[in-house]
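Q: got a structure for you, letters missing:
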């Protein structure tokens, strides 16, 4: 028996805090220009590090919706997430579902790493009495979901998902499932992360996954490029408001797109390396296409995971060839511009995919000059490219073999 048709899910609000800007307009303008936001990190603690670069969020305006006193008590990951979620809610026209009919789904890989590292340093230097009693509340991965719920006054489920670099995409996918099952009427979903700390950078540098192009940071993140040497870490948040289409139209909302498909899978292979043939990614993409009722031919462009690491780019290229055929679809990676936002990446990149779909213009992959031989991808680079009207597919893959794919379609 065929499963019952689910109601169309609309994207009615967008919010972003990123190295490319604190509004969707600023973010999209930077990404569409192909400009990289990577820079040297001015932190004396990094002097002996292999990695001394990243894509950092610029100073936030002092008069934002979170008072300065409250902001100081939040880890940056939760602050970024709260600001992006509130911006998305505002952009959607402040929808207010009945009590208990809301949901918040947040993706993050690690939670309050900035605070955790700072308090650990205080403990090492000064002893246990200097550790803040608020540390458990500030660093817990669900801190962002709790803050968003309190700011909105929403009493429905407030959930946190951790699938490393696929967390933001999985949060959005699960938000859509809550709407489709009738368990919520309005969902705020996305991801947030702030991991540009000395300890984290040291770990990824020692792992060999992070670019060490410290002398030319703006050229360091090079997805699918023959000269790539690792990803560049970023920070920030992206959130979307999701509603059933008929509910959105009933209240006069103007949706950006339909969230038509969601697929996820596990490589069940290795903690850090993907399956070389991209089989897990293929499964996620095909599941998302089937969920959307589409075929590969319906996809006008792909926002790739595109980390700029050797193994991940090769595995994703193999997966894209399997699903779309050689040179089958224009591909871009937002990470060339804003770096790898870890748990926030999938959400921020889906916002870029929605913008590209609606403007019919795929942003160039920043720093990409020559595609590695054998990848057989149509990587958009140098300048933005006009595309036909059609659906967009966004990939997010994470450590541990987590694969997540989202498909959006125009209205």
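A: Structure received. Just so you know, these numbers come straight off a predicted model, no measurement behind them.
Q: from here on, contacts and neighbour counts on C-alpha atoms
A: Will do.
Q: tell me which residue lies nearest the centroid of the chain.
A: When CA atoms, centre = their mean is applied to the chain, the residue found nearest the centroid is residue 345 (2.1 Å).
Q: off-centre distance for the stretch of helix or strand it belongs to?
A: When elements are assigned from DSSP states H and E, residue 345 belongs to helix 345-359. Computed by CA atoms, centre = their mean, to the nearest Å, the chain-centroid distance of helix 345-359 equals 10 Å.
Q: another structure for you, compare them:
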């Protein structure tokens, strides 16, 4: 079977867009969440918005965000793109992207923005939308295409933008924090939204132009089938996704040294996710970290951004602190980067995303050596 390697990384976040600069800010414990006042009533006006984009119109904003982030990942991988190559793909996901806040665009086909961006980049387009697991599922699809011999290069990830409807919806759902995003903290009270994009270049091992960052060893997904927004209280879907990813990777759970958690900061998600880890990794104690306190909850982009953070952590041996975490909740009894970064020479780690609609996706990466 073809092995999948990660050869390029690109992200655009509330902390910036340069790969190394954003990573350094993460390690320093910085956050890009700041006040974004609006004229309509919200539970909280804090959000992780992009500091380097002055494009207000939502469709143009998403297209620009996707195109420049995917291009940064391609440049990082040193991939030569041929517009006529049927084995080079752009696989991109979002939640609802730009559609919610515009009468002009709300009936646009779900795939249109991906087709437009792929044409600009000279790649074949594939679009998907699985709520907050979209970016992770794009990576899973790319890995499967490469392993099956149907693709050589897949630029995979997600992009999403802030909008009035998304912020109002999370206010109405009660999932928005009244204070700040504090994943896995005893005083957590909700999430805060962000916007951004993340893309990873996956290639079939043996054709890469640069030394890879990591292997993508295994992927697993499952659906809770429990509700539109609330996860399964027993965490069954989470554990099933973890099982499937480790089985595909051919490893045991005690080989996982590092976990980039979903860590949304909501009472329900943090409780269910931490209980699932406590049960699943009982006695193995991987380091657990999370990045939403730095980026905000970027919805369809979050899985890709978290995959990049995990790959960088495996590559550098440094685990960024969980911004906002001061007093961990009781059942998350693992090594946690509280207040400062940790040194960790983990060889294998996983990134887990949990999405509305019951979507759970687990990705297992191994440091390249």
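A: That came through, no problem. Small disclaimer: the values here were computed from a predicted structure and weren't measured.
Q: let me see the TM-score of these two.
A: TM-score of the superposed chains, computed with TM-score structural alignment, normalised by the length of the second structure, equals 0.94; 367 aligned residues with a CA RMSD of 1.9 Å.
Q: which residue lines up with the residue nearest to the centre of the first structure in the second structure?
A: Aligned against the second structure by TM-score structural alignment, residue 345 of the first structure finds its counterpart in residue 302.
Q: list the contacts of that match.
A: 132, 133, 135, 158, 197, 198, 353 (CA atoms under 8 Å, 6 or more residues apart in numbering).
Q: name the helix or strand for the last one, please.
A: Using DSSP H and E, the element containing residue 353 of the second structure is strand 348-355.
Q: repeat for residue 244 of the second structure
A: For residue 244 of the second structure, the host element (DSSP H and E) is helix 236-249.
Q: angle of that helix against strand 348-355?
A: 140 degrees (axes from the mean of the first three to the mean of the last three CA atoms, to 10 degrees).
Q: state the span of the first structure onto which helix 236-249 of the second structure is aligned.
A: Helix 236-249 of the second structure covers residues 279-292 of the first structure once aligned (TM-score structural alignment).
Q: may I see the buried residues of the helix holding residue 244 of the second structure?
A: 236-247, 249 (16 or more other CA atoms under 10 Å).
Q: would you mind finding the match for residue 159 of the first structure in the second structure?
A: So residue 159 of the first structure corresponds to residue 126, using TM-score structural alignment.
Q: dump the buried residues of helix 236-249 of the second structure to TSV, plus distance to residue 358 of the second structure.
A: What follows is the buried residues of helix 236-249 of the second structure, written out as TSV (distance: CA to CA, whole Å):
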residue	distance to residue 358 of the second structure
236	11
237	8
238	9
239	13
240	12
241	11
242	14
243	16
244	16
245	17
246	20
247	21
249	23
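Q: for the contacts of residue 302 of the second structure, work out which two are farthest apart.
A: 197 and 353 (15.2 Å; CA to CA).
Q: now stretch 90-98 of the first structure: buried residues?
A: Quick answer for stretch 90-98 of the first structure (16+ other CA under 10 Å): 91, 92, 95.
Q: what about the helices in the stretch 301-411 of the first structure?
A: Taking DSSP state H, counting those that start in this stretch, the helices of the stretch 301-411 of the first structure run over residues 310-324, 335-338, 345-359.
Q: with adjacent residues omitted, what lies nearest to residue 275 of the second structure?
A: Sequence neighbours aside, residue 331 is the residue nearest to residue 275 of the second structure in space, at 6.3 Å (criterion: CA to CA, 6 or more residues apart in numbering).
Q: what about the one you found, distance to residue 323 of the second structure?
A: For residue 331 of the second structure, the distance to residue 323 of the second structure equals 19 Å [CA to CA, to the nearest Å].
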